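A.B. asks: Sequence and predicted structure, then a few things I'm wondering about:
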Amino acid sequence: MQGTIFNYAAQPPGQPGQPGQPQEHLALQNPQMLRVSLAAGDVVARTGSMVGFEGMVEFDGEYQSQRQRHAQHATGELLPLMRCFGQGTVYLANLAQYVHILDVGHEGLTVDSSYVLALDSHLHWDVVAVESQYGIPGAGAYNLVITGQGQVAITTSGGPLVLRVTPERYCNADADAVVAWSSSLRVQMQAQTSSRSVWRRRGQTGEGWEMSFMGDGFVLVQPSELLPPQHTSYGEQVRFRQGPGPGLGQGGAWGR
């Protein structure tokens, strides 16, 4: 059998032709698929995201603390996870979205749970609230903050835009298009409209809530204002939903 389809053949982890080089834990098989080498350790991935594997690989539900379970139940910011372990290579994807690998450093990463594909098993995550100048709770009031030293694979609907934020240069972005940002940034939800009409998109522009970022870090924005369908791995109907919307008037970690 021959054909151009074999241009997409599975690539071995690490650097072919260079024996002794350490194997990459997380790497891109292609722009829409993640390749994970379990020789470098376990990985925690979104439930149902496995599309293929090679070798002796096992999957199990990932333990979550009582605090994490309670936070997810109370806020709706769900992150269903499974642990991949054993010997071999796992391939992960979610709805053919574009995959990006980020190194989490001392500043941490804040991300909408809908876009988390996989992360190093030793990283820690918690639910945080996004501040709103109106103090109005609503969908998208919460996000995940991931801390520790390691890598996270996130997804976007299309090629993203990375905005650089400095103390001299702040930026705004549509709340429905923001995927992730450096946790060191100061963030506030805002709407350029009167408080009487904050629940509707302002005027005839079709624009509603914005997120304002200040400090020193980066913001990741996707070319879409729709979140991916939720819990599709359980056979439920696939439905796209609108993004974050209005935030909550209390900043900081949930439950603190």
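C.D. replies: Received it, and whenever you're ready, just let me know what you need.
A.B. asks: From here on, just use CA atoms for contacts and neighbour counts.
C.D. replies: Fine.
A.B. asks: Identify the residue nearest Val99 in space, chain neighbours excluded?
C.D. replies: Thr155 (4.5 Å; Cα to Cα, 6 or more residues apart in numbering).
A.B. asks: Okay, and the one you found sits in which element?
C.D. replies: Thr155 is part of strand 150-156, with elements assigned from DSSP states H and E.
A.B. asks: Identify all contacting residues around that strand.
C.D. replies: Residues outside strand 150-156 that contact it (Cα atoms under 8 Å, 6 or more residues apart in numbering) are 26, 34, 94, 97-105, 115-120, 122-123, 179, 222.
A.B. asks: Can you get me a residue count around the closest residue to Thr156 other than its chain neighbours?
C.D. replies: Spatial nearest neighbour of Thr156, chain neighbours left out: Tyr98 (5.3 Å); criterion: Cα to Cα, 6+ apart. Neighbourhood size, Tyr98 [other Cα atoms under 10 Å]: 20.
A.B. asks: can you tell me how far Thr205 sits from Cys171?
C.D. replies: Distance of Thr205 to Cys171, computed by Cα to Cα, to the nearest Å: 19 Å.
A.B. asks: Compare those two and say which is more crowded by neighbours.
C.D. replies: Cys171 (15 against 7).
A.B. asks: who touches that one in this structure?
C.D. replies: Counted by Cα under 8 Å, 6+ apart, Cys171 has contacts Leu163, Val165, Ser212, Phe213, Met214.
A.B. asks: If any of the contacts of strand 150-156 are buried, give me the ChimeraX selection for them.
C.D. replies: Selection of buried members from the contacts of strand 150-156 for ChimeraX, criterion 16 or more other Cα atoms under 10 Å:
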select :26,34,94,97,98,99,100,101,104,115,116,117,118,119,120,123,179,222
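A.B. asks: Included below, for side-by-side comparison, is a second structure:
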Amino acid sequence: MQSPLFAYTEQQSQDRYTVQNPQLLRVALTGHDDVLARKGAMVAYQGLVDFDGEYQTGSQRTARARTGEGLDLMRCSGQGTVYFANLAQYVHVVDVDQDGLTVDSAYVLALDSALHTEVIAVDSQYGISGSGKYQLNISGRGKVALMTSGQPLMMQVTPDKYVSADADAIVAWSSSLRVQMQAQTHSAGVLRRRGSTGEGWELSFLGQGFALVQPSEVLPPQHAQIGSGVGAQFGVGQQGAHGRNQGNAWS
């Protein structure tokens, strides 16, 4: 049998994390260090690999219930090769160092089990439709695989050049950055469908580090409503796209 499909063979690599193709992650397990992955993200595997639900502590369950932020993970252990993907989103591997990484948990595909995760608050009194006022901080040393809808933009932040990004498009940023949530439109404009410009809430980053932005906003199609009431119409709080679209279905 012959086909151009046979060109899509395994990527041979000694690295633990390998991007098999832009939308597929290959992780090598050696029997020593487990990997935590998004539940249901495994698409194939080879070898002797076990999959089990990851236990959540009481504080993690409480934080998830109060903020909506957290990870639903499975633990992958054993010896072999596992392939992960989610909704054909683009995959990017990041080395987490002492500076740490802050990310919306909806964009995490997999991470080393040695890394520590904690829900933190962003500087805002509001919950908005995309990146809400709570995020996930990942610290320690290890690798994390992130997902984006489309090819992303990595923006460098320096003390003399701050960066602002649409709160619905931001994926992750250096934990060392100072972050403020704000709206360029006046308060009355925000209560309309993100003002008359289509723009509204944004995050501003100051300090030294990076901000990762995807070319897609986690919002439903224009004029679509999720849930009911004023919150659903204007995309605010738990009735907004982030609260009702955890799987990022509008990629």
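C.D. replies: Good, I have the coordinates. Computed from a predicted model, the values in this text were never measured in an experiment.
A.B. asks: Would you mind reporting the TM-score between them?
C.D. replies: Once superposed, the chains reach a TM-score of 0.83 (TM-score structural alignment, normalised by the length of the second structure), with 221 aligned residues with a Cα RMSD of 1.8 Å.
A.B. asks: circling back to that earlier point, what's the match for the residue nearest to Val99 of the first structure in the second structure?
C.D. replies: Under the alignment (TM-score structural alignment), Thr155 of the first structure maps onto Met147 of the second structure.
A.B. asks: now Gln29 of the first structure
C.D. replies: That one, Gln29 of the first structure, aligns with Gln20 by TM-score structural alignment.
A.B. asks: for that match, what are its contacts?
C.D. replies: Glu10, Gln11, Arg26.
A.B. asks: Point me to the helix or strand that includes it.
C.D. replies: Here Gln20 of the second structure is assigned to strand 17-21, by DSSP H and E.
A.B. asks: what ranges do the strands span in the stretch 101-250 of the second structure?
C.D. replies: Assigned by DSSP state E, counting those that start in this stretch, the strands in the stretch 101-250 of the second structure fall at 101-103, 108-112, 116-121, 134-139, 142-148, 153-157, 163-166, 170-174, 178-183, 201-206, 209-213.
A.B. asks: mean shift of the shortest one relative to the first structure?
C.D. replies: Translated: strand 101-103 of the second structure. Compared with the first structure after fitting, strand 101-103 of the second structure deviates on average by 0.3 Å (mean Cα distance after the TM-score superposition for the first structure).
A.B. asks: So Gly252 of the first structure versus Ala27 of the first structure, what's the distance?
C.D. replies: Counting by Cα to Cα - Gly252 of the first structure and Ala27 of the first structure are separated by 32 Å.
A.B. asks: what about the two, which has more around it?
C.D. replies: Remark: of Gly252 of the first structure and Ala27, Ala27 carries more neighbours, 19 against 12, as counted by other Cα under 10 Å.
A.B. asks: could you list every residue that touches the residue nearest to the spatial centre of the second structure?
C.D. replies: Nearest to the mean C-alpha position of the second structure, by Cα atoms, centre = their mean, lies Tyr107 at 1.9 Å. By Cα under 8 Å, 6+ apart, the residues touching Tyr107 of the second structure are Leu146, Met147, Thr148, Val171.
A.B. asks: Please point out which of these the first structure shares.
C.D. replies: Retained in the first structure (both residues aligned by TM-score structural alignment, their matches' Cα atoms under 8 Å) from the contacts of Tyr107 of the second structure: Leu146, Met147, Thr148, Val171.
A.B. asks: Please produce CSV containing those, extended by distance to Leu48 of the second structure.
C.D. replies: Formatted as CSV, these follow (distance: Cα to Cα, whole Å):
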residue, distance to Leu48 of the second structure
Leu146, 25
Met147, 26
Thr148, 30
Val171, 33
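A.B. asks: what's the matching range in the first structure for stretch 88-106 of the second structure?
C.D. replies: Under TM-score structural alignment, the match for stretch 88-106 of the second structure is residues 96-114.
A.B. asks: Tell me if I'm right that Ala172 of the second structure and Gly209 touch.
C.D. replies: No: proximity of Ala172 of the second structure to Gly209 does not meet the contact threshold set by Cα atoms under 8 Å, at 11.0 Å.
A.B. asks: Looking at the second structure now, which of the contacts of Cys171 of the first structure still hold up?
C.D. replies: Those retained in the second structure, by both residues aligned by TM-score structural alignment, their matches' Cα under 8 Å: Leu163, Val165, Ser212, Phe213, Met214.
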